[in-house]
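**Q** one predicted model, sequence on top.
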Amino acid sequence: MELKKYQQTVIDDLQAYLNVLLAHSGSLKSSFAEYWQNHARTPLAADKIEPYHDKLNGAPNVCVKVPTAGGKTFIAVNALQPIFVAREYFGAQEPRMVVWLVPSESILSQTLANLGNLQHPYRQKLNVDFSGRVSVLDKEKVLRGHEFDADSVRHGVSILVMTFDSLKGRSKDVLRAYRENPNLSSFADFRQPENELAEYDNTSLINVLRGLKPVVIVDESHNATTTLSQEMLANLNPSFVLELTATPHEKSNIISYVGALELKKEQMVKLPLMISQQRNQADVMMAAMTLRHNLEIAATNSGQAFIRPIVLFQAEPRSKDDKATFDKVKQELLNLGIPENQIAMKTSEINELKNVDLMSPDCAIRFVITVNALKEGWDCPFAYILASLANKSSVVDVTQIVGRVLRQPYARNHVLPELNCSYVFTSSEKFHETLANVAKGLNAAGFSEQDYRIAQETENETENNFRQPETVVQPELSLSAPEMPSEPCVDDENWRIPNTFRLPENGMAVSSSNPIAQKMAQLQQNTAQISQAFSHTAQKTEHALPPELSGKTNMQKMRDEFVNEMMNFRLPQFVQAGFSNELFVENSEKVLFDKDNLLTSFELRKADRNIDFGNIETVLYASEIDEKGKVDFSPLKGKEKQYFADLFSQSSDESQQKMLVKKLFELADKKSFYPISDNDVREYLRDIVNTMAAAQRQHCFEHLHQYFAAIKQKIDGLAREFSEKEFKKQRDIDDIVLQPMYAFSPEILPKELAVPLSQSLYSRESKMSDFEVKMLRQILQDDGIRLRWWHRNEERKGFYINAFINHYPDFILLTENGTVILLETKGSQLDGSDSQAKIRAGLAWENAANALNDGHKYRYMMVFEQNQLDGTYSLAEALERLRHW
């Protein structure tokens, strides 16, 4: 099971935050601010960054906002390894303990089952990340010491899944965690008397957990905001806390946002949500049953994966003076000929869904009746329709369960667009108040009012004509049958269902003469158009700015005078001719060349292994976080240093070698050596370690991160040398060619803004160095240089020369006569090897671009403030050439 693109983005954000903590050793507050100011996709203006809230006495505590159906559990599973690697980066050998907190018993059971199942993708991912040494525990196992001892946390990872209430309050069950417990006596080595709660025994579960300094995962963290909850978290003495929720509270330290369109692009959710008002409760029931019937027939006839659409009837509780109580709703369904095995009730008192696999083809359930029992933890992708049967004159409150119909079956779109949406039916006269509750329900699921549409008869909605619910009042789509003789099934006019209403059997469609069927057919037709337009919008939207960050960035729009001419302007980039595929690439365009493709035949196992480790100093580090929230990575001293050094030196030669290879490999993130295979990297590391004498192995252990840096530098150099030769070879045989590819975005998001200068492509450009400002001022003031516009190109975000290296030139200039100039600057710093490689890549791009004969001339130049290299220019020389270009 691979991470979805947006899930990988969340993990990348987490890694970026961890890197800030590791690299700068600053306070939690300043690290959080720096993280957002330098965020890869949405850097925030320094004065618009929310302050970090230190709620846990210095333990890093961050939050990820992911909507319902976004796969928060899988994100958390993937987050554990980078967190532990960061904790151990400077040499500390700490126990790997996870406390995984959930809000309810239903989520507890589900999480334990999934993490404990060896065949489940969650557990499989954990086994890969932690070499199969994974223990998944509940509170009872831990209290008994079953599969939970010092060895399990020293050599593997132990994950204790509990509800928020397990350590809160004073109930008898809770108090067991605070009592003396001989079953946990093996954890004595991890005791930290200064951190123990003095009023409890040192063998109590709470003090054992405090000594282990667990990583804490808080699922649905919006449920853990009370003072008691915060005290419970603090009592665990966590080393790191990761919160996951669709609705962060105001003091959440959010490091990553996932929006609804990201889930729609990855086919995770049924959006938009179609809302339709009915005349009365009878119409709600008939509409829901008819649409459900039609959707099942459509799903069956399409021949795709099995889908059995389910209706959620939201009934009134028995205390209400209303006919739509849950037991009467069931009776009405039975009166209409619905088999009893197709109906299930889920209330606070009745749970007919327990141990039922709703996804099984053998399951008959098509109707679920609830009041408000379907909250977090109940997710069935077959739930398509929410039919609220509240009193006609009341406001329908669907805030708790609207998210239950959003999950997309099998996380992929169906060929029929109406099966990619979800539906809400209501008969409330207070329709607009009900819409407000729908919006609240979507908000609670992590979505917005932009993600629902109000169904209507007369208007076909297209991509540019979405009915935006918060600003437009529109006629409802009435699905009620006309008045006709009938016998009421109950003595309430709202329940006047015609006795002729029956759903056909044997997969037959509802008769078109049935007025309800006619309205449902129209709804499906309109929904199909809306669904296709919504999906198109989602797919074409790149890097959508989360609503929460609106107004907090330095977003700058392209200047009006350049918008039209830039609409069709494309900068040339290299494309891979051999990877073209006309079935999947529009207009038979080539695929953008990726330098990683050059390494497909690179054999690291045959490469040079001579590395000079002579400049590495002997010092051993560990991470500590002081009481003021300062993340301090300082050298270990005295007994601590000696303890770890002795532990390693007492191991056998073979154990030392294996440990070093393992530790060195763990320091590499997924992108460190890509696309070189993990097996090749391990073999390369093994060969290096095996040639080390005992003294050097000890030295390596004491300075793993520096050894890793030296090895990575060696591998990167070998790979770059091979890539450049391969690039020239493939260019010679036209496997790699140049084509107009790169389009400028209508807006940019600079980390910091530069001083405003004339003729910039955007209203404000990204921050520049003093030398760059000096150079640009002279260019703009030179009467001999006829400049059309200039743009400060941001590293890793803008245009890049995709040759054997990815080179982001500092500036892009366009002259009045159509010459495009890529300009790289070098101030007082000098990196000869990197600069020489950039020059070679730049000149390869220039030569290939000029061969296009597309009406433009292309130039590449590197300008040095001082200490020039061959093939580069001084500022004066650059100005002279620009006058002629």
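**A** Here it is on my side, so go on.

**Q** contacts, neighbours, all on C-alpha from now
**A** Will do.

**Q** quick one: Gly337 from Met289, how far?
**A** When distance is defined by CA to CA, to the nearest Å, Gly337 is 12 Å away from Met289.

**Q** Met1 now?
**A** Noted for Met1: a distance of 35 Å to Met289, by CA to CA.

**Q** which one's more surrounded, the two?
**A** Set side by side, Met1 and Met289 show more neighbours around Met289, with 23 against 9, by other CA atoms under 10 Å.

**Q** here comes the other one, which I'd like you to weigh against the first:
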Amino acid sequence: MELKQYQSHALHWLRRYYQKCCVMQQAEDTFPASTAFTSVTAEIHEGQGLPYAPVRQVPGIPYVCLRIPTGGGKTLVACEAVSLGVQELLQRDRALILWLVPSDAIRTQTLSRMQDRDDPYRQSLDTSLGNVAVLDIEEATRMKRALLDSHTVIVVATMQAFRRRDMSALNVYKNNGELMSHFENLPPELLEAVEREPEGHFNQSLVNVFRLRRPFVIIDEAHNARQPLSFETLRRLNPSAVLELTATPNLKAEMVKEDGESYENPPSNVLFSVSAYALKAEEMIKLPIYLRYREPWDALLGDAIGVLNHLDGEARQEEAQTGEYIRPIMLLQAQPEYKDRASITVETVEAKLKEFGIHESEICVHTGSRRGLDGINVQTRESKVRFIITVQALKEGWDCPWAYVLFSVAEMGSSKAVEQILGRVLRMPKAKRKQRDDLNNAYAFVASSRFDEAAKALKEGLVASGFEGQDVDDLVVERPLLPGIPAETAPPPDVPVTTILPDKPKAALPLAVVDVVTWNPKTGELTVAKPLNKEQEDAVLAWAGTDKAQAAVRAAVNKRAGRAAEPQQRKTCPAEAGVTFSVPVLALKQGDFLHQLEEDDILERNHWTLAKCDALLPSFVIPTEQRGISIDVNETEKIQQRFLTETDRQQRLLESSAAWPPAKLIVATARAFPHPGLTDAEVDIWLQRVISEQEKRGVTLEQMTAHRHRFFKAVAARVNELEKQNQKKVYETLLYGDGSGTVHVSLASVFTFDPQKYPVGDRYHGLELPRHYYKEIGAMNHEEIECARIIAHDERVETWVRNLEREPKLSFWIQTSTDKFYPDFLAKLKNGKNLAVEYKGGHLAGNPDTVEKERLGKLWEERSGGQCFFEMVKGPGDFAKIQDAIKKAAA
């Protein structure tokens, strides 16, 4: 299963964090997990890093969170993250992994997939880790020490299996003779890690096996596991690191009481967040959600059925075009049966569907007592199910991308109820955009008389599903005229229509409407009691004043008159208006063809050898040996555990430390890193020289064997450094030397921004910046905002874009000697010419990266024949250069 770009980004930053932790630990930083977190988040956000919130029950260990919204593939990311924890952080051949989930249903599903060797989850684990064993908690209580010594063992369990105040009631804490081998012939200092009874003895328990092995812990749906008792449970397990994955992390500290004392529960350390726009750009979810609200509920149900029937017709045409079979499904959310008042129950909704002519075979009910989904797969041609009725939640872990329509009569005061099934209609079938555009959206029908009520419930449900609050206003769109619904609807019942005006008029209502319209200036409520004639409509619209207030009045007047509401008018951006934004790239000419210059083109020309390279490994450092389980207390009395040193020491005490012969170490090292372009023979000869050089420095084969993963990484880093040095020479020759005639910039090879895909994460919020190609604008610092302001307000600019970094398929870039350069801004002028602008702070003006990018940008400009222009802005004093560049390009 190929990773999506945002999944790769999340794993890239997690890898970077674990590598930084190791660097900080080797530098004897007092707070390596904290320092690394602040450093990496500063890189991610291109500014000040985020503070790290330690968990007092497990001090010092790396404890971070990846935030991925519902439908984003958290489990696949977690599978890939296991190898990062083992190889990058712990630097071991294998490790014990504890994978915690919130419920038994999810545990069963996760375990089943991970134990299936044909499943992408298991294939991900096998590919990156080699020998892997996946066990449930019962199997773990019987595992032998030999299994842990030869495999990466993943134990999938619920937190409840370990979490209880009375530990004696849980089997994982009890003495277990089947685990005896794990405690035999252990050095006394290693037994310091086990948890002992008050009398001094310890149980040969599963928890003590975990304590010896320092498990790497993954917590799925981690927002469910941040209570004091959960943290105390983690303390008992003695983890080496904790990785949380959730759509909704805890972002604020909370005060809690435990044993009569108050403590602050820390927020999650969110290392990386995935946005809704990233999921949409990767075609993972259906967005936006088109909302229709209406009363009475049964008329709304008729509308929803009309949309579902329309989507069914679209699906048949999609199958004819692409061969993909889809049967659109509606999820219906009924109310529970109230004792003190009437409710729209499952039975009521089911009966109404049958009144509309829906056959019984097309209806499935899934509640606590009627488990219609159990044991069936609705995503087959044989199934006839098109309507699924529930109350609060569907079967846990149930996933059906064919669900397109959400119909809800749930109480608007409970967004939780909406959230529980909202995520079900967001997933895109096969994670691929459809040819029929109506199949790329989700549809929600909420029984309500007011848009703000209906939209609020959906928006809060989206936030609860992991979407950013700043995004949801754009993800829920009022669209009264949906496909499949006739433009003219039946007149509503003879009841008043009330709405709240967003902008309160200060004047009194005009006399022409006082008999048919009432206005409450305190609450902002306008009530249309009777249908209005044309003169009255004009009068009340003139009285409303602002565009927003007039839109609300117009909707209320239309509804009371029985007319279809007017479609919401929204200002379109150039991408939505069909504007094409193409920019010539730096291209390589081969014969009569041009293609964008990429790193592979340089690698093909990078013929080099290790034969003449030195065999020094400056980054290979043997950590200082420590005795005992050390806890450091610094001057601020914050307890910090030397997590990597202790984990490494415990693992080596469990393993044989016998030295490998040089030949075995050479083979293992050569396999540990890719080296295309180098022969196995020259790598082996060079590695022999490296080992000899280390022995001259006093590093023994036993030490190299014991710390072989550090050795592997040091070798890989050195080979990469040597390769990049030679690669830079090749690049210089290709672009600026004898081969310079092979690179071109012309309209024959261009990059075109995709109007549908702009995977923005952090977004710009501020004064309007007109002409941006997309509706959203990527985040910028203060100086970059000033650059954008100058570009956006220049009348000579047709459109511009805040170019996103690390998006090679969706952003403009120019190949450097070792990486890709993404200019901060691209502008298309009205005369068709292009301008790229890069901002660098004044303190970075003379560094090698800035010099290389400016030189490359000017080469791109030079080779374009006057079609492209580049400007490097170095500090606030250079802002005037942007207008000069626009003037030059517009001439």
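**A** Sure thing, it's come through. The structure displayed is predicted, hence computed values, not measured ones.

**Q** who's in contact with the equivalent of Lys168 of the first structure over in the second structure?
**A** Under the alignment by TM-score structural alignment, Lys168 of the first structure pairs with Arg163 in the second structure. Going by CA atoms under 8 Å, 6 or more residues apart in numbering, Arg163 of the second structure touches Leu229, Ser230, Thr233.

**Q** the closest residue to the first one other than its chain neighbours in helix, strand or coil?
**A** In this structure, Leu229 of the second structure finds its nearest non-sequential neighbour in Arg163, 6.8 Å apart by CA to CA, 6 or more residues apart in numbering. Three-state call for Arg163 of the second structure (DSSP: H, G, I helix; E, B strand; the rest coil): coil.

**Q** now Arg163 of the second structure: how far from Thr233 of the second structure?
**A** Relative to Thr233 of the second structure, Arg163 of the second structure is positioned 6 Å away (CA to CA).

**Q** now do Ile219 of the second structure
**A** When distances are taken as CA to CA, Ile219 of the second structure and Thr233 of the second structure turn out to be 13 Å apart.

**Q** could you do Ile218 of the second structure as well?
**A** Counting by CA to CA, the separation of Ile218 of the second structure from Thr233 of the second structure is 14 Å.

**Q** out of those two, which sits in the busier spot?
**A** Set side by side, Ile218 of the second structure and Thr233 give different neighbour counts by other CA under 10 Å, the larger being at Ile218 (25 against 21).

**Q** pretty sure that one sits in a strand.
**A** Yes. The assignment for Ile218 of the second structure (three-state DSSP) places it in a strand.

**Q** show the contacting residues for it.
**A** Per CA under 8 Å, 6+ apart, neighbours of Ile218 of the second structure: Ala78, Ile97, Leu98, Trp99, Leu100, Val242, Leu243, Glu244, Leu245.

**Q** so which of those are in strands?
**A** Per DSSP state E, strands hold the following members of these: Ile97, Leu98, Trp99, Leu100, Val242, Leu243, Glu244, Leu245.

**Q** surely the fifth one meets Phe216?
**A** Yes. With contact taken as CA atoms under 8 Å, Val242 of the second structure and Phe216 are classed as touching, separated by 6.2 Å.

**Q** which of these two has more neighbours?
**A** Phe216 (23 against 19).

**Q** what does the more buried one correspond to in the first structure?
**A** Aligned counterpart of Phe216 of the second structure in the first structure: Val215 (TM-score structural alignment).

**Q** find residues that contact each of Gly337 and Met289 of the first structure.
**A** Contact criterion CA under 8 Å, 6+ apart; no residue bridges Gly337 of the first structure and Met289 by contacting each.

**Q** roughly how far apart are Asn341 of the first structure and Val591 of the first structure?
**A** If you measure Asn341 of the first structure against Val591 of the first structure using CA to CA, the figure is 53 Å.

**Q** neighbour count winner among those two?
**A** Neighbours of Asn341 of the first structure and Val591, each counted by other CA under 10 Å, are more numerous for Val591; the result is 16 against 11.

**Q** quick check: that one vs Phe574 of the first structure, distance?
**A** The separation that Val591 of the first structure has from Phe574 of the first structure, given CA to CA, amounts to 9 Å.

**Q** and the helices in the stretch 151-300 of the second structure, which stretches?
**A** All helices of the stretch 151-300 of the second structure, identified by DSSP state H, counting those that start in this stretch, fall at 206-213, 228-237, 276-281, 297-322.

**Q** for the shortest one, the distance to its chain's centre please.
**A** Put plainly, it is helix 276-281 of the second structure. The chain centroid and the centroid of helix 276-281 of the second structure are separated by 9 Å, computed with CA atoms, centre = their mean, to the nearest Å.

**Q** can I assume Val349 of the second structure is in contact with Leu331?
**A** No. Look at Val349 of the second structure against Leu331 with CA under 8 Å: they stay out of range, at 11.5 Å.

**Q** mind listing the shared neighbours of these two?
**A** Listed as contacting both Val349 of the second structure and Leu331 by CA under 8 Å, 6+ apart are Ile389.

**Q** more neighbours: which of those two?
**A** For Val349 of the second structure versus Leu331, the count of surrounding residues by other CA under 10 Å is larger for Leu331: 24 against 21.

**Q** which residues touch the more buried one?
**A** Residues near Leu331 of the second structure by CA under 8 Å, 6+ apart: Phe387, Ile388, Ile389, Thr390, Ala403, Tyr404, Val405, Leu406, Phe407, Ile421.

**Q** out of those residues, which are buried?
**A** Members of the contacts of Leu331 of the second structure that pass the buried threshold by neighbour count (16 or more other CA atoms under 10 Å) are listed as Phe387, Ile388, Ile389, Thr390, Ala403, Tyr404, Val405, Leu406, Phe407, Ile421.

**Q** can you pick out the most distant pair from those residues?
**A** Of all pairs drawn from these, the one with the longest distance (CA to CA) is Thr390 and Tyr404, at 15.3 Å.
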